[in-house]
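Chemist: Provided below for reference: sequence and predicted model.
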Amino acid sequence: MSRTHTHPLPWYMDVSPGSGGLPPRSWYAGSDAGRMSLNGDWRFRLSPTASAEDASFAQSGFDASGWGTVAVPGHWVLQGAGGAPAYTNVVYPFPVDPPLVPTENPTGDHLLTFDLPTGWPEGGECVLRFDGVESAARVWLNGEELGDFKGSRLPHEFAVGGVVRAEGNVLAVRVHQWSSGSYLEDQDQWWLPGIFRDITLLHRPDGAPRDFFVHAGYDHRAGTGTLRVECDGADGRVLVPGLGVDVATDEAVTVPVEPWTAETPRLYDGELVTAGERIPLRIGFRTVAVEDGVVKVNGRRVLFRGVNRHEFHPETGRTVDAHTMRRDLVLMKRHNINAVRTSHYPPHPAFLDLCDELGLWVIDECDLETHGFVDLEWRNNPVDDERWTPALLDRAARMVERDKNHASVIIWSLGNECGSGRGLTAMAEWVKGRDPDRLVHYEGDLSCKDVDLYSRMYPTHAEVELIGKRAEDPWSDPALDARRRAMPFIMCEYGHAMGNGPGGLSEYQRLFEQYERCQGGFVWEWIDHGIAHPEHGFAYGGDFGEELHDGNFVCDGLLFPDRTPSPGLIEYKKVVEPVRIEAGTSAGTVRIVNGYDFADLGHLEFVWSHEVDGELRASGPLTVPGLAPKAQTEVALPEGGEGVWTVRAVLAEDAAWAGRGHVVAWGQPAVGAVVPAAAAVGSRPEAADGGIVLGGGVFDAATGALVRLGDVPVQALRLDVWRAPTDNDNGAAWQPDERYGLRWRELGLHRMRHRIDAVEVGEDSLTVRTWVAPAGVDTGLRTEYRWTADGERLGLTVSVAPEGEWRVPLPRLGIRFGLPAAYGGARWFGGGPGEAYPDTRAASMLGRWEMSVDAMQTPYVRPQENGARADVRWAELTDGDGAGVRAGGGTPFWFSARRWTSEQLDTAGHRPDLVAGETVWVHLDHALQGIGSQSCGPGVLPEYRLDAAETAFSFVFSPVG
């Protein structure tokens, strides 16, 4: 500890994990023993400090009629009961002086009066269980102190059989926002105090087990499972009717079984029967091991298509109900996600029941992170201070004991971003001793001395390839280096899903599939943590007046806060789809590749469709054999012809997470040749009413600006190179790559000036020569607009030549123009239905799409560049009567439209800041800069960088309707 303390510390500041509690044990949803939920409305009083340790409120007869109420489970700061949420990523929101915490320590006193239900069993013991309290709690029942605890996202139980009574029980809980435990819970999330998980009173009958441990291994060679159930504190029998099993506890039995995997989550219903209690079991047989440097389950290499998941709800914080948990997992399964890392703490235990049932691999992570010590060069880091080791071991034990009976949990994680230290080694040794049948993970120590697999966060693609070849940079210790090189590799975090992005997922996936050692990763993260807010829509760091905060870094998920999938999730689904559908080696064929680790293709049907210019010509079923995992075949398409061929793999029957017909994978093995818009030439420009008329276009004679196309007014058509920087454009301060969003702004690309050098009327064209550059520099773009026409059709060729020294890429290169607000309907033939960018376009399906301009916007919590559609051949903007403007390209282009300018988008801090104006701003882009994931990961790959170069591109415009 960093200071000398002359007085004994109060309990909430000492380094012990708690006092008075029972040893940890397994969690299970129910049995025939009595249980009573104590969730509901509790009396509540908030004090600004923890100095008053007066326990008079815990006594029977205390008058709390003047107190308010809060819902339990819940966070008082989200219920208007005082205080406010605060978000930090790394920095502690209090002075770092472990284990001391500030005097300003919001303290919530909770009171509940309850009677036992009619028929509550007599005899035996009663246990009071807390599943989650942040950050420390002291507990009394009927005036008797039961004890205290720390470990916010872990279970704590107290024996209360000698205290609880039939009527008039008074349960009192004092919760401190800050405690010594807060130093172990710096987990990149909102600081949200309160009793946020369930409180339950459990009857423990005489003869009931104290705990049990289900061991269910699988021998893939013999096709058999071996079951043994350890039972602590009672003798009993284990019954599994579906397998004909009836054996004594602690006795092993081997029988033929179907194994459990994330793809085929076979669970057998069983029962642990003792003299005092019958406990339902759901048993999944599987074996996990590292063999030949690869993680294998049931003898096969697995590829993790994973996400990190914080528990979060925009209104209730870390209080997440069962419906929302199931909704999360159903969404994961529907988007081809097969694994979850429970960042950075064990989830509500019911979540793991759902993972068992629906089928996901789980890395279960301990409630431990000390990231705030990194900027102090890890001085006084608790994980390297032996005085904290009992607290660390307590946290490891509470995780393992609670969750040890879940088939889905195949890896234990010691915690996150804690540096290195003796405490982690002690945790690893304890975990391996208690449960040698699972693997141990920890990313923060690159020596990998305590773990079974090599894990990294946000390595570049180039580094991942080196790791795949087992050729990464050596570790200083030759023995540890050799040990690490022999390990399997995963990325416990990658693909930072903050705002628009992440880019580069496809390139990572190719490496996972190419190198056996690279076994996938876990995208950071599942959901944006935006808190519902009456003014901001969804609030992020700083919106509650926090002294220290990390802004919208808390909004970095594949779901928006309301659980709407973001374009990033749609992209991820496509990138990790378990079936590849590609063009075959000969014309008119399609290659089907089964990328599942365990399942054949018997659960899928394949259907094809044929479209020409976006119009459906024919469709039907495609016969594909039930390929074994990793097998492939080529199948002939049913007929020839130009156009777009799409093949989809869909569920053949209803599943627990989606109905029949749900699309698992798709491909477009043939998309036809791109037919450029026919040139618009032949008409002569003419002077008329102070302007210039060329075909269907009317131009300002002085500036050469297009002011009307047919009957549609047009404003400010000109070269555009600016976009409202994305979170990934802005990057993170610790990233070594260039942060292009800042560089663009330094150069002045957000305030380009357009100088007209010449307006030249020719025999068959109108040419406008301009200089486009930011103020204060001699770097710019020599730009020429050449207009031609054939009747009503109007052609435009834009030629761009950079001058001066361009040290940064361009955000975009195209044209922007405005139409009246009435033209708010969009239709296009190109990629869709959602947004895409050069390195986020895997999920862009070529077809004909139609939606409103409003629907084209992607509602990122912090507004930024969004909404581009890829590979567009033509696009239309129309009014309610179907009249408007059509644009076609000489080559496929990028199309977006919105009711505000990029500049207005750039200045908005929250969604409500964007107010629709009187203009629809249309972007037709020849090229776009990629997205990358530099908000926390690598920047844009070189092939997606838009460097300034001499370029020409063209469009053809025509009236519609």
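Modeler: Perfect, thanks for sending it.
Chemist: CA only for contacts and neighbour counts going forward, please
Modeler: Will do.
Chemist: mind checking the end-to-end distance for stretch 237-244?
Modeler: Separation of the first and last residues of stretch 237-244 by Cα to Cα, to the nearest Å is 13 Å.
Chemist: what of stretch 89-104?
Modeler: Counting by Cα to Cα, the length from the leading to the trailing residue of stretch 89-104 is 21 Å.
Chemist: okay, pairing it with this:
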Amino acid sequence: MHHPPPSGTLPYYEDVSPSTGALPPRAWWAVSDARRVNLGGAWRFRLSGSAAAEDDAFARPGYDASGWDVLPVPSHWPLHGHGSPAYTNVRYPFPVDPPRVPTENPTGDHLRMFDLPDDWPGGAALLRFDGVDSCARVWLNGAELGTFKGSRLPVEFEVGELLSPRGNVLAVRVHQWSSGSYLEDQDMWWLPGIFRDVTLIERPEGAVTDFFVHCGYDHTTGTGTLRVDCEPQGTVTVPELGLDIPTGEPVIVPVEPWSAELPRLYDAELATEGERIPLRIGFRTVAVEDGVLKVNGRRILFRGVNRHEFDPDHGRVADMETMRRDLLLMKRHNINAVRTSHYPPHPAFLELCDEIGLWVVDECDLETHGFEVVGWRGNPVDDERWTPALLDRAARMVERDKNHPSVVMWSLGNECGTGRGLSAMAAWIRRRDAARPIHYEGDRSCADVDVYSRMYADHAETELIGRRSEPPLADAESDRRRRDMPFVLCEYAHAMGNGPGGLSEYQRIFETYERCQGGFVWEWIDHGLRRTAEDGTPYYAYGGDFGEELHDGNFVCDGLVFPDRTASPGLVEYKKVIEPVRLVGDSGRGIVTVTNCFDFADLSGLTFRWSYEEGGTAGDGGQLVVPPLGPGESAEVELPRLPRTTTAVEAWWTVRAVLAEDTAWAPAGHEVAWTQFASVLEWGGRAVAHRGRRHAPRLAEGGLIVLGPGTFDAATGVLRYLDGSPVQGPELDVWRAPVDNDRGTPRHPDGQLERLWRESGLHRMRHRAERVSLGDETLTVVTRVAPAASDIALRAVYSWAATGGRLRLDVLVAPEGDWPLPLPRLGVRLGLCPTLDTATWYGGGPGEAYPDTRAASRIGRYTSGVDALQTPYVRPQENGARADVRWAELRRADGSGVRVEGAPAFWLTVRPWSTRALDAARHTHELRREDTLWVHLDHALHGVGSHACGPEVLPAFRLRAAPASFSFTFSTLGAADGQADPAEVAEPLPAPEPTTAHGGSDDQNASDREIS
């Protein structure tokens, strides 16, 4: 075992002790009647390349720093032109030699001059730092206050006797690397600096030193227990409850409980001789009972996310507006829980969680993941010399955040392996706060925790755990104890790029098995840093874009929102999957079943609306009367009786649950849940059919074939013109620009689909026309599509026919050879005029969907500009497919364009650049509009999964190479054409010629004229 040298033989930034000179940790409160001075703003700044490059003369009053740069505080200096950010996931970006750090240790000297307010009363005062990365040494007016580590945790110093009315000099030396860096190997950018508030706080005589609000709720009696421990003694008043009690004394009173769904808070005040502090008290009890995690006596289900603090311009500098924006976005997308990965957040964030209503797993600022690379040798959490630093971090988290009802679990940290230090942390936390369970994922024995937590357990294993039938531990007692615990996926559904897939299947497991109490999607936000290309185009940078020696690429971009906090398709999908009201329609019986899936709230706050559409055209609508069902209750509600339809188009019911009134997080009318289901129609009339003569194909000059509105290349059989407009294709297409999840992980090489696809040549398929033949009314083209250096292939038979101005393509596809891999896609690709810049379609929308991410796709008629059809993933990849499309029209500004109808319904993707360009791009600004609009009409797509870190695509969503048939009908639209009447359907065109499985004709009809 590698041990650090004894304390005292190393400089403070390498010493394993946590701090010197700091006061004991205590609770955080935002305001009181004691004075505060915010010391943020413009500071003088000097960057050195090492910790010893400069002496400490800058800390003395009178030092001339006028030649230094100016840096805003809070900030990270690499984001202001001083050095560069760096991203690693697991590996330390310095030699693993604990607790030593490199001589090359960027060190930022910060200077702030300030005066006290004219009415500052003097006396005791505290200087508080809420976050400094990673180690700091502090002086005030030339006197050294101390040193500290623990980047995402607060520290306070007593400074009252050092203050002057004018000309105070605050000096802070910050080192990027320290012994603390070994405890802060979280998956994020390495960004040093003073990145949270710096505050001077008056401490009048008799002011509050610390306080602890103990609030419990007894669900059997409806009463709450309140006791506020305070030093010094004081009083607590809760006007709404008629309470005016001494601190330290418990009281039992009828109350309304706090929960994430109903975040009931009571305004209160804590008063001592020297200070008055406004409180917001929430009554709730957290317990593990009968193997289930309960709040206020009820099982809860986490519909959660992991949340790093991040801003694309400011890094981990968080302001109130951004924090509130995050929480409103979460609530509006049905998210009810946050794991503060992997450190305590800005303290105000928890106050917002109390107010708006989210469950919080508060995680300590601790991760030693990089020791896994060296076999966990020297891991600090299993070295007693580091235990004081671990206990310091646990105490600073618990003491700061102990008064928040939203915090329902403490987490010891993340990805630290196992060790005695974790046990010491857990024991200390239990002594200090026995009212909250303890979480930690990294120890499968669950020796120190109250819940069994895992990350990225796949669906099958999660279901076994739900049944309490997972493989046993070797130690029988540990196995029994763990099997009796509730189960939480602290990370799952890795939201990197296009995805995550499989959310619906996870949610089914959570709702089926009482033990499975949900989880936290990894993660909330893409950590892309905003940059501008040479031509002025903005984009987001990721690992490797700053010249890092070691980096993990775009693995830092794995969130449900883009860096600018725009919702990704993954967040829209997650909202639908976790919606807290289940709606199931049955048009045959004329009812919709409504089930309340909330844990505490009834449905009185929701209004239920129905609408009826035929062929994408809005029909009737109205309101359903739904009883105020309690949690877990269901009811069948009758749908209105509508007049019998007289059209031959499909019709759909949509039922929506929306907020009845404004809430703290969304306005009235905000949609919480919805369902859509097909109507059972009684056809009352005969459909109008397109009629026209059937065309015969003919040879034309220039090596062309003409069939109705289509002109084909006689040698290849490829369509070249449609009604005179140039067309490229359509031709069979199987390749997609791989999504992040196609890359897989090195731990599971068999799941690295991108590598396997490229090794098989699927990105460079070649097309050989084997036969082009003309029948009386059809043109048949047989093509073999295959990669070089392989004997696998796809045999494609294209059968073309024309009626009137409509051109129909029937495609038969059959695989040849041994296909061990799924296909990325199966369909046809064609190139059209780039002036077609608007798409209208009837099918799934409004956003993108893939086979395992389609829960949020609903049938309707949609219109979008082509640019808006693209999803701007930070690393470009396959995106933008619309599911279940019946027909689509692509139009120019004058209304002219092309219409495509599919049988069966198809996947539509429209792009102003090719798949090849999308595949090659590494950032969004590298994509440039081409002189062709590329249209993908796919019969089937491979799912996306979440295998960048999580499970592979589930078997049901893998696209197996197998025989397939599908059809498309093309026609042009004139400038004066309106959208097609949905009541009109095409007269069936001739069926394709019969073929064998391998794609050749069974019988070479004598009337066919072979061209090649």
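Modeler: Ah, there it is. This structure is a prediction, so every number in the text was calculated from the model and none was measured.
Chemist: any idea what the TM-score is?
Modeler: Scored against TM-score structural alignment, normalised by the length of structure 1, the superposed chains reach a TM-score of 0.98; 958 aligned residues with a Cα RMSD of 1.5 Å.
Chemist: and the residue nearest the centre of structure 2?
Modeler: In structure 2, the centroid-proximal residue (Cα atoms, centre = their mean) is residue 560; its distance is 2.1 Å.
Chemist: please pull up the equivalent of it in structure 1.
Modeler: Residue 560 of structure 2 is assigned residue 558 in structure 1 as its aligned equivalent, the criterion being TM-score structural alignment.
Chemist: pretty sure its match sits against residue 573.
Modeler: No: here residue 558 of structure 1 lies out of contact with residue 573, judged by Cα atoms under 8 Å, at a distance of 10.6 Å.
Chemist: longest helix in structure 1, by residue count?
Modeler: Longest helix in structure 1 by number of residues (criterion: DSSP state H): helix 389-403.
Chemist: that one vs structure 2, mean deviation?
Modeler: For helix 389-403 of structure 1, the mean distance from the matching residues in structure 2 following superposition reads 0.1 Å, by mean Cα distance after the TM-score superposition for structure 1.
Chemist: so that helix corresponds to what in structure 2?
Modeler: Alignment note (TM-score structural alignment): helix 389-403 of structure 1 is matched to residues 387-401 of structure 2.
Chemist: same check, this time on stretch 822-839 of structure 1
Modeler: So in structure 2, the equivalent range for stretch 822-839 of structure 1 is 835-852, judged by TM-score structural alignment.
Chemist: and what of stretch 444-462 of structure 1?
Modeler: If you align by TM-score structural alignment, stretch 444-462 of structure 1 falls on residues 442-460 of structure 2.
Chemist: which non-adjacent residue is nearest residue 565 of structure 2?
Modeler: residue 525 (7.1 Å; Cα to Cα, 6 or more residues apart in numbering).
Chemist: so who does the one you found touch?
Modeler: Residues near residue 525 of structure 2 by Cα atoms under 8 Å, 6 or more residues apart in numbering: 307, 308, 310, 557, 558, 559, 560, 561, 562, 563, 565.
Chemist: between the residues you listed, which sits nearest residue 507 of structure 2?
Modeler: Sorting the contacts of residue 525 of structure 2 by how near they are to residue 507 of structure 2, with Cα to Cα, puts residue 560 at the top with 16.9 Å.
Chemist: these two touch, right, the closest one and residue 571?
Modeler: Yes: using Cα under 8 Å as the test, residue 560 of structure 2 is close enough to residue 571 to be in contact (5.0 Å).
Chemist: show me where the stretch 251-400 of structure 2 has its strands.
Modeler: In the stretch 251-400 of structure 2, the strands defined using DSSP state E, counting those that start in this stretch lie at 251-254, 266-271, 276-281, 286-289, 292-295, 298-299, 302-306, 337-339, 359-363.
Chemist: let's have those in TSV, adding mean neighbour count.
Modeler: Formatted as TSV, the entries for the strands of the stretch 251-400 of structure 2 read as follows, by neighbours: other Cα atoms under 10 Å:
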stretch	mean neighbour count
strand 251-254	14
strand 266-271	20
strand 276-281	19
strand 286-289	18
strand 292-295	21
strand 298-299	18
strand 302-306	26
strand 337-339	29
strand 359-363	26
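Chemist: can you tell me what sits against the match of helix 389-403 of structure 1?
Modeler: The contact list for stretch 387-401 of structure 2, computed with Cα under 8 Å, 6+ apart, reads 16-18, 25-28, 150, 153-154, 344, 347, 350, 364-366, 380-381, 407, 410, 412, 421-422, 424-425, 428-429.
Chemist: before we move on, back to that, for the match of stretch 822-839 of structure 1, measure first residue to last.
Modeler: First residue to last in stretch 835-852 of structure 2 (Cα to Cα) measures 33 Å.
Chemist: for structure 1, longest strand please?
Modeler: Taking DSSP state E as the criterion, structure 1 has its longest strand at strand 884-898.
Chemist: where in structure 2 does the next helix or strand after that one fall?
Modeler: On the C-terminal side of strand 884-898 of structure 1, the closest following helix or strand by DSSP states H and E is helix 902-907. Under TM-score structural alignment, the alignment places helix 902-907 of structure 1 onto residues 915-920 of structure 2.
Chemist: same check, this time on stretch 276-286 of structure 1
Modeler: Against structure 2, the aligned range for stretch 276-286 of structure 1 is residues 274-284 (TM-score structural alignment).
Chemist: the matching stretch: end-to-end distance?
Modeler: 30 Å.
Chemist: show me what the helix or strand that the longest helix of structure 1 is followed by is packed against.
Modeler: Moving toward the C-terminus from helix 389-403 of structure 1, the first helix or strand encountered (DSSP H and E) is strand 409-413. With contacts defined as 3 or more Cα pairs under 8 Å, 6 or more residues apart in numbering; DSSP states H and E, the packing partners of strand 409-413 of structure 1 are strand 361-365, strand 439-441.
Chemist: how far away from the center of its chain is the last one?
Modeler: It refers to strand 439-441 of structure 1. Relative to the mean C-alpha coordinate of its chain, strand 439-441 of structure 1 is positioned 22 Å out (Cα atoms, centre = their mean, to the nearest Å).
Chemist: what of the longest one?
Modeler: Centroid separation between strand 361-365 of structure 1 and its chain, computed with Cα atoms, centre = their mean, is 15 Å.
Chemist: mean shift of it relative to structure 2?
Modeler: With mean Cα distance after the TM-score superposition for structure 1, strand 361-365 of structure 1 averages 0.1 Å from its match.
Chemist: residues contacting that strand, please?
Modeler: Where contact means Cα under 8 Å, 6+ apart, the residues beyond strand 361-365 of structure 1 that reach it are 261-262, 304, 338-346, 355, 408-416.
Chemist: hmm, try it at 7 Å
Modeler: Applying Cα atoms under 7 Å, 6 or more residues apart in numbering, the contact partners of strand 361-365 of structure 1 are 262, 338-346, 408-415.
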